[in-house]
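>>> Compute the structure for the input listed below.
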Amino acid sequence: MTHTHGIHTIDTGFVRPRFDAAYLIGENGRGAFIDCGTNFAVPRMLAALDDAGITAAAVDWLILTHVHLDHAGGAGELIAQLPNAKLVVHPRGARHMIDPSVLWAGASAVYGESVMEQTYGRLRPIPAERVIEAADGHVVDLAGRALRCLDTPGHARHHIAIHDACAKVCFTGDVFGLSYRDFDTTNGPFILPTTSPVQFDPEALHASIDRLVALRPQAMYLTHYGRVDAVERLAADLHAQIDAMVALARDAHGRPDRHAVLAESLTDLYATRAEAHGWQQGREALRQLLGMDIELNAQGLEVWLDR
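Sure thing, here's the model as predicted:
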């Protein structure tokens, strides 16, 4: 899908359709990818280049919002297909792209090796000389078009968002929440925060959202999923829910069935808000669509509580 200003939305095919997005920005025949999905998304990324009329050799950049594997797992395989591209990543994430063994080991300890290989594919290291660390304010030059990297913690400490002043938009990774098109109504998009393990920080997340809104973007491009407008309304929804989720976590703390209680109360929160938003498919349909996110949000809140 192509939007204005040469921005192409790529469905990476992870989990289900319209769940996980990457982006291609084209400018004067040159290209930059933002996020890349898993190894299995690489053919889709290359197909997007063909659709845009950009050669692999004309891709200058692969910018990662953060190194969680649904955003960055395919970075090594993709970079290997792009002879002139450099990888741009938060300084805290760079070492994990150069040597992904720690990233792999940590995730494998949770999910198991076989699930990891089936879900993400084996992670491929990226030569250090092709990796650029993007400190706060770092500007990526795409054929004269400035893409500014902003340190935006809250979801992860190695998270950047990318401000594209030319298009008046931000590419937000996970810091501006999750908004699946399945929940769109006549009231517009529905949004919820992501607190998934292991670095959720509510104060930092509030501040990062405010920082992006202060840029007055016309739209946000989310990894999960796609372009959303109504930025100020969605930001207010995120702020309210971060506070509500933190309160639910505190209420569940100390209970022997804490995880189950928290998952159920999060489901109640999102179902109530979705219904108020005009989404009428009911609680079970919501649980089908958000089950993974509810589970991860509960886990992330618990890690935060224990910290």
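>>> For the rest of this, base every contact and every neighbour count on C-alpha atoms.
Noted.
>>> List the buried residues of stretch 21-38.
Buried residues in stretch 21-38, counting neighbours by 16 or more other C-alpha atoms under 10 Å, are found at 21-27, 30-38.
>>> can you give me how far it is from the chain middle?
14 Å (C-alpha atoms, centre = their mean, to the nearest Å).
>>> Same question for stretch 201-209.
Distance, centroid of stretch 201-209 to centroid of chain: 15 Å (C-alpha atoms, centre = their mean).
>>> cool, stretch 182-197 as well?
13 Å.
>>> And for stretch 74-90?
With C-alpha atoms, centre = their mean, you get 18 Å for stretch 74-90.
>>> which residues are in contact with that stretch?
36-42, 45, 56-66, 97, 120-121, 123-126, 130-135, 151, 158-160 (C-alpha atoms under 8 Å, 6 or more residues apart in numbering).
>>> and what of stretch 223-230?
Looking at stretch 223-230 with C-alpha under 8 Å, 6+ apart, the contacting residues turn out to be 9, 18-22, 35, 71, 172-174, 177-181, 189, 218-222.
>>> likewise stretch 19-26?
Under C-alpha under 8 Å, 6+ apart, the answer for stretch 19-26 is 5-14, 31-37, 48-49, 52, 54, 70-71, 180, 222-226.
>>> Next step: those residues restricted to strands.
Per DSSP state E, strands hold the following members of these: 7-11, 31-34, 222, 226.
>>> Also this sequence, please, to line up against the first:
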Amino acid sequence: MGEQLPAFSAQGIHCIDTGLVRPGFDAAWLVVEQGRAAFIDCGTSHAVPAMLQALARLGLGPEAVDWLILTHVHLDHAGGAGALLVHLPHARVLVHPRGAPHLIDPSRLVAGATAVYGAEEMARSYGQVLPIDPARVHCASDGQSIDLAGRALLCIDTPGHARHHLCVFDARSRSWFTGDTFGISYRELDGPHGHFIIPTTSPVQFEPEPLKQSIVRLLDHAPLAMHLTHYGSVGQVDRLGQQLLEQIDAMVVIGRQALAVGENGLEDRLFSALSAYYAHRAEQAGLATEPVLRALAIDIRLNAQGMVCWLQREQR
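Next up is the predicted model:
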């Protein structure tokens, strides 16, 4: 099953299941150093109790949190930021400059998601999306390092999944908090050859070449592990990185072939083609295709939708 990962909890890194969709689907992260804490991503407002409980289990109160770092402002990563900050009296928010306006005024973000999911599903899955006081929002420049009680957390600009995406490098553990830049890899799909991974190209800002460049930039730091939002920590980093690069190239080919047939039914054609492609990769990895496609059903649909957005932009 591949290399043995270190015990990241011993290095002050803790994974928090936010409870979105199903267990093992959506993670937030907590980094603790000398009694001070930083959250990296936070899930939805429904995850606030889990975030506070994670602190309590470590003997920390909400006042110990100095930073909430958001990899990007998609609601499964940052929808609960405003609700969480109500409980964190000293925490500042660090976010990509393109994401900051959506934290201060989330109305456009909420309206867009409501148009896709409907008001009932928005309330059920994402809860309240509260605005954040501009004084608490700090924009991360590319290469900026923040200090957590002497522990450096490096933030870099990583477009490709979204133009407002950053990743966070922890030199202490030689590992990245990758948001969605380094794809998705669910632990129930770990198989005889290790982790199974696919890129995530959800709407609306998927860009293949910037995403590939961002992945290469992460690998250039020779990390030991990646901490994914979807889901958990993975090793075998070079192998997985090369697989992601190969898949992005393959998805470009699949997308252009599907578009050549016409725009009518494009999303469904992409969904079918991607399903077949990931099923083939699952077979190559020694996995049964049915559970893989079942676990990835939401992600494949979102990937198809994101590819439609990219193809339509490319046409224009």
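>>> that older thread, including distance to S114 of structure 1, could the ones in strands among the contacts of stretch 19-26 of structure 1 go into a markdown table?
Formatted as a markdown table, these follow (distance: C-alpha to C-alpha, whole Å):
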| residue | distance to S114 of structure 1 |
| --- | --- |
| I7 | 35 |
| H8 | 33 |
| T9 | 30 |
| I10 | 27 |
| D11 | 24 |
| G31 | 34 |
| A32 | 32 |
| F33 | 29 |
| I34 | 28 |
| L222 | 29 |
| G226 | 30 |
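>>> Same question for stretch 159-175 of structure 2: list its buried residues.
Applying 16+ other C-alpha under 10 Å to stretch 159-175 of structure 2 flags 159-170, 175 as buried.
>>> which residues in structure 1 does it match up with?
Counting by TM-score structural alignment, stretch 159-175 of structure 2 lines up with residues 153-169 of structure 1.
>>> measure the equivalent of P97 of structure 2 over in structure 1 to A134 of structure 1 for me?
Under the alignment (TM-score structural alignment), P97 of structure 2 maps onto P91 of structure 1. Applying C-alpha to C-alpha, to the nearest Å, the value for P91 of structure 1 to A134 of structure 1 is 6 Å.
>>> Between those two, which is the more surrounded one?
Neighbour totals were compared for P91 of structure 1 and A134, and A134 leads with 24 against 19 (other C-alpha atoms under 10 Å).
>>> mind checking what that one lines up with in structure 2?
Looks like A134 of structure 1 aligns to A140 there (TM-score structural alignment).
>>> List the contacts of that match.
94-97, 155.
>>> cool, and L153 of structure 2?
Counted by C-alpha under 8 Å, 6+ apart, L153 of structure 2 has contacts 145-147, 168-171.
>>> Structure 2: strands as residue ranges?
Under DSSP E, structure 2 gives strands at 13-17, 27-33, 36-40, 65-69, 92-95, 137-139, 144-148, 151-157, 166-170, 175-179, 225-228, 232-234.
>>> show me the contacts for the residue nearest to T2 of structure 1 when sequence neighbours are not counted.
Using C-alpha to C-alpha, 6 or more residues apart in numbering and skipping residues adjacent in sequence, the residue nearest T2 of structure 1 is H8, 4.3 Å away. Neighbouring residues of H8 of structure 1 by C-alpha under 8 Å, 6+ apart: 1-2, 23-25, 48.
>>> could those be laid out in TSV, adding distance to P256 of structure 1?
Formatted as TSV, the contacts of H8 of structure 1 follow (distance: C-alpha to C-alpha, whole Å):
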residue	distance to P256 of structure 1
M1	47
T2	49
Y23	43
L24	46
I25	49
A48	49
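>>> how about A250 of structure 2, what's its partner in structure 1?
Using TM-score structural alignment, A250 of structure 2 pairs with A244 in structure 1.
>>> whoops, E121 of structure 2 was the one
That one, E121 of structure 2, aligns with V115 by TM-score structural alignment.
>>> Its match: neighbour count?
13.
>>> swap in I298 of structure 2?
11.
>>> same question, S114 of structure 1
10.
>>> re the thing from before, out of the contacts of L153 of structure 2, who's nearest G255 of structure 2?
V168 (30.3 Å; C-alpha to C-alpha).
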